[in-house]
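Visitor: Sequence first, predicted model second:
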Amino acid sequence: MENEEGTAPDVAPRKASWYRRPLFVGPLAGALLLGGGLLVWLPGGRDGGRAAAPAPGARANAAVRTGVAAALPDLAVLIEERESRVRRAPKDARSWAVLGAAYVEQGRRTADAAGQFPKAERALRTSLSVGPRDDAEALGSLAALANARRDFRAAKSWGEAAREAAPKRWTTYPQLIDAYTGLGDHKRARRALEALMELRSGPAVLARAAGVYWDQGRREDAQAALSDAAAAASSPAEEAAWRERAGQLAFERGEREEALRSFREAVRLDPDQRAARAGQGRALAALGRTSEALDAYGIALAGQPLPQYALELGELYESLGLTGQARAQYDLLRERVRREAAGGVDGALVLGRFEADHGDPGAAVRRLRAEWRRQPGIAVADALGWALYRAGRHKEALRYAAVATDRAHGGTVRSAAYAFHRGMIEGALGKTAPARRRMQEALRINPYFSPLYAPVARAALAKLGEVPDVEPPA
């Protein structure tokens, strides 16, 4: 619950048992306190004391205004309600703001950027034009929209404007964390998390802390925080979102079975959780259950056709020698990037990664270099370094790979893919010992990080050989 006294709550990872502790209310279980302070007595029995479930639109409204996942059917109800309301009352700034936030969430969940994100921007700008121009809710939702579009500079501007308008509005700070992280400003991201933790406790804050912990290399802390967030979630859709993130982290640690359990639980809680379906595909492929993996990816792409999922599925097909099916997914990736661009989404990162490995590495370098100048995050540094390596520019490639993997540059994320990329670059430069260490690190972090490139890493490590047995210097 919101910390009204302004003291800093404890959101460090902890056991989640207290979240589910039953509350004994004794013989007053049949009393209901209504708004305005009216105490109404309900008859005893099974339903006495059980609060009525909120309506779908109310559930979605609470979710989108606090930045947590909402069930897609609930979102559809909320959007219909708010569209009807703004038609009747076009000067209702609050309804315009809620409608804009709902469009953002629906566009994100369905990957319908072209259809939903322009509507979201119009609704949010309308809210600011008919209401206060410094309304923190509308400004914060514009920051969320910019983050969804991978426009981190715009997200930073909108988020900082929202913070200036209402410094104690906690929902602004998660958007600032995402924006600062996308711009490679990890110090500001940590400060934004500290401010968030002073204002609020609960599952949304724990989940946000988990992301920052992961970026800092604190994998166990990140996993514990997400476990607590899932245990304290207020709805199945919210819990499913945190379970899906927990699955991501488990997979990044090479824990295939644990990742699959988390993804399956997320889908059980929310069948529309398509990110968890893609996660199932990832984990099943790592377990060698290829047919099931292909089915899971197909379901994910049917409901949320993100370019990243098409890239992963294409590489899975390629690893199986099914080049025709792989090309079909790569064609889908290009088409999805074009469609998302119509909604204002920056697809340079995923397109650059694709071009580096499956298209034109030179074009990937140009695209990613422009992206680096615009928003120099860790993921862009890694992708640009790899594209330069694929283009044969190994010495320059190492500079960017170092940004992605050296603590001095903020690259504290423990990523098997990042370590593999740097190891390949160092091997091409004749740096045998560092290359060996990086390959060992990549396979230690996650031996299954890619169906296409994990075998390449193992072969490269075998070629590098064992550490030579030499006498120490005198």
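Guide: That came through fine.

Visitor: going forward, measure contacts between C-alpha atoms and count neighbours the same way
Guide: Noted.

Visitor: What is the helix ranked longest in the chain packed up against?
Guide: Longest helix in the chain, counting residues (DSSP state H): helix 323-342. When contacts are defined as 3 or more CA pairs under 8 Å, 6 or more residues apart in numbering; DSSP states H and E, helix 323-342 sits against helix 113-130, helix 307-319.

Visitor: Mean neighbour count for these - can I get that in JSON lines?
Guide: JSON lines is the format used below for those (neighbours: other CA atoms under 10 Å):
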{"stretch": "helix 113-130", "mean neighbour count": "21"}
{"stretch": "helix 307-319", "mean neighbour count": "23"}
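
Visitor: quick one: which of these is nearest Arg339?
Guide: helix 113-130 (6.3 Å; CA to CA).

Visitor: hmm, back to that, any chance of the helices and strands packed on helix 323-342 in JSON lines, with distance to Ala397 too?
Guide: Output for the helices and strands packed on helix 323-342, formatted as JSON lines (distance: least, CA to CA, whole Å):
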{"stretch": "helix 113-130", "distance to Ala397": "33"}
{"stretch": "helix 307-319", "distance to Ala397": "23"}
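
Visitor: before we go on, here's another structure to hold up against the first:
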Amino acid sequence: MAVLANARRDYAGARAWGEAARKLEPERWTTYPPLIEASAGLGDDEESGAAAGEARELRSGPEVMARAAAVYRDRGWREDAAAKLTDAASAAGEPAERAAYLERAGQLAWERGDREDALRRFREAVRTDPDQRAAQAGQGRVLAALGRTTEALSAYRTALAKHPRPEYALELGELYESLGMRQAADARYALLRERVRLAAAHGADEELVLGRFEADHGDAEAAVRRLRAEWKRQPSTEVADALGWALHRAGEHEEALPFAVRATEGTEGGGVRSALFAYHRGMIEDSLERYGAARRHLTEALRINPWFSPLHAPRAKEALARLGEPSVQAGPESS
């Protein structure tokens, strides 16, 4: 039940089921991976770390390694996360399991802007398990960043045909939009809405991806309403970033900034190094005329991954060019 609740993004429910399972059999190691995922989804990094430690004491298999990698990634410990995922992939028994860990390793490489390593791992995942659609979509992401647009579109379409997840539709739509193919983009955005509707009808929570879509491509005020409710249910780093960005897009820059800080500051729980999160914070700070801080965070976004989005990476570069170099005569800038 905890695993199913996590799959529906019902992290509060997943934690309740996981705690009930742990109370019944605290020595069963399989109790802990769902608890780790649920706690991370609720933004409780301390609990997810504690559960990961308990799991390691009971078992040292590949699933526990992969869960530990997720905890390390959320804390910004990329090298440790990458090492754990490599070990998990090597120790995996079934091809589908190994492919899943390779996909996660590819995503980690992508997040740090290493396109070649990410593509290698995504391709290996698909070779290992042709049904690994997350890796197929990952190939689309990297191929687009490499300028191999035709191959990128094909990879995304393959992933969507077999596993039409809303986030894949959003990524493909934004790639089409970046290419000036508005009609094709709108078709994928319509697919996103339909998949979110179907997910909701089956008890799954896709409000986060819908809120992200609405903030950039639809109704920003509707995005704020959706994401405020999501924040109350599960105040994770991802939701903090999305809500902050939606507030910014709705013109509420002052209210947006604390959420952007929550998503990007390790002391606030936002340990993961994300180019998108740093970009969002920089643009919010720019709107508040905090130009020094805006310049730092936009530079950080492009340093982490210069190709993080076909739409937003060029906008980050444009914003930095507009901000220019800090003026010595103007004195210290606000931070």
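Guide: Looks like it came in fine. All values reported here derive from a predicted model rather than from experimental measurement.

Visitor: Overlay the chains and give the TM-score.
Guide: Once superposed, the chains reach a TM-score of 0.97 (TM-score structural alignment, normalised by the length of the second structure), with 332 aligned residues with a CA RMSD of 1.2 Å.

Visitor: Let me know how buried Arg148 of the second structure is, in neighbour terms.
Guide: A count of nearby residues for Arg148 of the second structure, using other CA atoms under 10 Å, gives 12.

Visitor: Same question for the one 4 residues further on.
Guide: The criterion is other CA under 10 Å. On that basis, Ala152 of the second structure has 24 neighbouring residues.

Visitor: tell me which element Phe308 of the second structure is part of?
Guide: If you go by DSSP states H and E, Phe308 of the second structure is not part of any helix or strand.

Visitor: And Val40 of the first structure, by the same measure?
Guide: strand 39-41.

Visitor: just checking, what packs against that strand?
Guide: Other helices and strands packing on strand 39-41 of the first structure, by 3+ CA pairs under 8 Å, 6+ apart, are strand 31-33.

Visitor: Where in the second structure does the strand it packs on align, residue-wise?
Guide: Strand 31-33 of the first structure lines up with nothing in the second structure when matched by TM-score structural alignment.

Visitor: Same question for stretch 57-69 of the first structure.
Guide: Stretch 57-69 of the first structure lines up with nothing in the second structure when matched by TM-score structural alignment.

Visitor: Can you name the residues in contact with that stretch?
Guide: 70-71, 74-75, 77-78, 81, 98, 101-102, 105, 137, 171, 204, 237-238, 241 (CA atoms under 8 Å, 6 or more residues apart in numbering).

Visitor: With stretch 304-320 of the first structure instead?
Guide: 109-112, 274-275, 278, 285, 294, 297, 300-301, 323, 325-330, 332-334, 336-337, 350, 354, 451-452.

Visitor: Please check the contacts of stretch 57-69 of the first structure and keep the buried ones.
Guide: Neighbour-count burial (16 or more other CA atoms under 10 Å) is assigned, among those, to 70-71, 74-75, 77-78, 98, 101-102, 105, 137, 171, 204, 237-238, 241.

Visitor: which among those residues gets closest to Pro376 of the first structure?
Guide: For those, the residue nearest Pro376 of the first structure by CA to CA is Thr171; the value is 24.7 Å.

Visitor: Quick one: name whatever helix or strand follows the longest helix of the first structure.
Guide: Sequence-wise, the next helix or strand downstream of helix 323-342 of the first structure (DSSP H and E) is helix 348-358.

Visitor: buried ones in that next one?
Guide: Under the neighbour-count criterion of 16+ other CA under 10 Å, helix 348-358 of the first structure has 348-356 buried.
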